[in-house]
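*Asks:* Pasting a predicted model and its sequence here:
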Amino acid sequence: MDKKTKKVIWVILILFGIYRIVSGAINLTGPTDPNGHSEIQSHQRAEKQLDAPEDSIKSGQNDGDMHIDYEPEGADDQEQSLETQDSSESKSSSSLEESGHYYARDDVALYIHLYGHLPDNYITKSEADQRGWSPGDRDYVVGGNRFGNREGKLPKKPGRQYYEADVQAGYTHHRGPQRLVYSDDGLIFYTSDHYETFEQLY
């Protein structure tokens, strides 16, 4: 066999080897589906879907039916905040003792709502005059005198009587414009502008 023939045989063997390699690579990918994915790729996608958590992903018949269930962030914190708020309100109600002295608007309003009268640190106008009281006396607050409701800005009812009480936070060199006005049947209002407007608290 001459050199030329050997060279031809080697070329044929090399080409045959290349053909075997290319054919093997094609067989590894396998046939494709209508979407252009090979069977191996489709199989891998199916395995990933099966491995997904059952409680977070629900699949329909088509990929378009897949949706994820989730709980909004902060839901637990919001629920806990509401429970804390309810607990705080209950604590505020139970912490107001009938024998206690109270000065803040909301505390005094709640006290009237709970017990039906002003705290003991409130004195009427006549009692204030007898004591020589002034707004600088931080131990006592003026309240308990009748309020006539002559302008009719508050709800009227036969037999209903209103009373007024100062809010110490409004005190300067005089009694200030802030008042609580409450009725003998449970209504409680707040005015910040000396009876011009009212906000109902209870």
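*Replies:* That came through fine. Everything numeric in this text was worked out from a predicted model, so none of it was measured.
*Asks:* contacts, neighbours, all on C-alpha from now
*Replies:* Noted.
*Asks:* following the top helix by length along the chain, which helix or strand shows up next?
*Replies:* Using DSSP state H, we find that the single longest helix of the chain is helix 3-29. Sequence order places helix 39-51 as the next helix or strand after helix 3-29, per DSSP states H and E.
*Asks:* how about stretch 156-169: buried residues?
*Replies:* 162, 163, 164, 165, 166, 167, 168 (16 or more other CA atoms under 10 Å).
*Asks:* take the one below as the second:
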Amino acid sequence: MTVQARESGSGSAVALATLPSEAQRTHRAIRSGGPFQYSKDGVVFGNRERLLPKHPRGYYREYTVPTPGLSHRGARRIVCGGAVPVAPDACYYTDDHYASFRLIAQ
């Protein structure tokens, strides 16, 4: 069940515990400030797709969710928004490289 965040304003929620274990580990790393496996983790996410709620540039940051068996970053990401990266206002999960997002509920 994947719902685009644009449709409902904040997307349909998905429980953190139901996400793949790699996503749960990435979420914990975000909350603790790392370490992260990829140099692009923590970079500003521009929301060019406009699927997430609108905020000023720099509000969102993206993090890779590793995919077992791949030698590259793959399509899975967590995108979090907020002024303090280790205490985000909201985080979203995508497993299709930004085509859709689900709000992560804790």
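*Replies:* Good, I have the coordinates. Predicted, not measured: the structure shown is a model, and the values here were computed from it.
*Asks:* returning to that earlier point: ok, of the buried residues of stretch 156-169 of structure 1, which one's closest to residue 46 of structure 1?
*Replies:* Nearest to residue 46 of structure 1 among the buried residues of stretch 156-169 of structure 1 is residue 167, at 72.3 Å by CA to CA.
*Asks:* Show me what that closest one aligns to in structure 2.
*Replies:* Correspondence of residue 167 of structure 1 to structure 2, assessed by TM-score structural alignment: residue 65.
*Asks:* hang on, that match packs against residue 72?
*Replies:* No. In this structure, residue 65 of structure 2 is not within contact of residue 72 by CA atoms under 8 Å, at 10.9 Å.
*Asks:* Now the residue positioned nearest the centre of structure 2: closest residue in space, sequence neighbours ignored.
*Replies:* In structure 2, the centroid-proximal residue (CA atoms, centre = their mean) is residue 78; its distance is 1.6 Å. With sequence-adjacent residues excluded and distances taken as CA to CA, 6 or more residues apart in numbering, residue 78 of structure 2 is closest to residue 93, at 4.6 Å.
*Asks:* which residues of structure 2 fall in strands?
*Replies:* 13-15, 43-44, 60-64, 77-81, 90-94, 102-105 (DSSP state E).
*Asks:* okay, those, which one's buried deepest?
*Replies:* Looking across the strands of structure 2 with neighbours counted as mean count of other CA atoms under 10 Å, the highest average goes to strand 77-81: a mean of 26.
*Asks:* In structure 1, what range does it match?
*Replies:* Going by TM-score structural alignment: strand 77-81 of structure 2 matches residues 179-183.
*Asks:* Now find how far off-centre the matching stretch is within its chain.
*Replies:* 32 Å (CA atoms, centre = their mean, to the nearest Å).
*Asks:* mean shift of that stretch relative to structure 2?
*Replies:* Superposed on structure 2, stretch 179-183 of structure 1 shows a mean distance to its aligned partners of 0.7 Å (mean CA distance after the TM-score superposition for structure 1).
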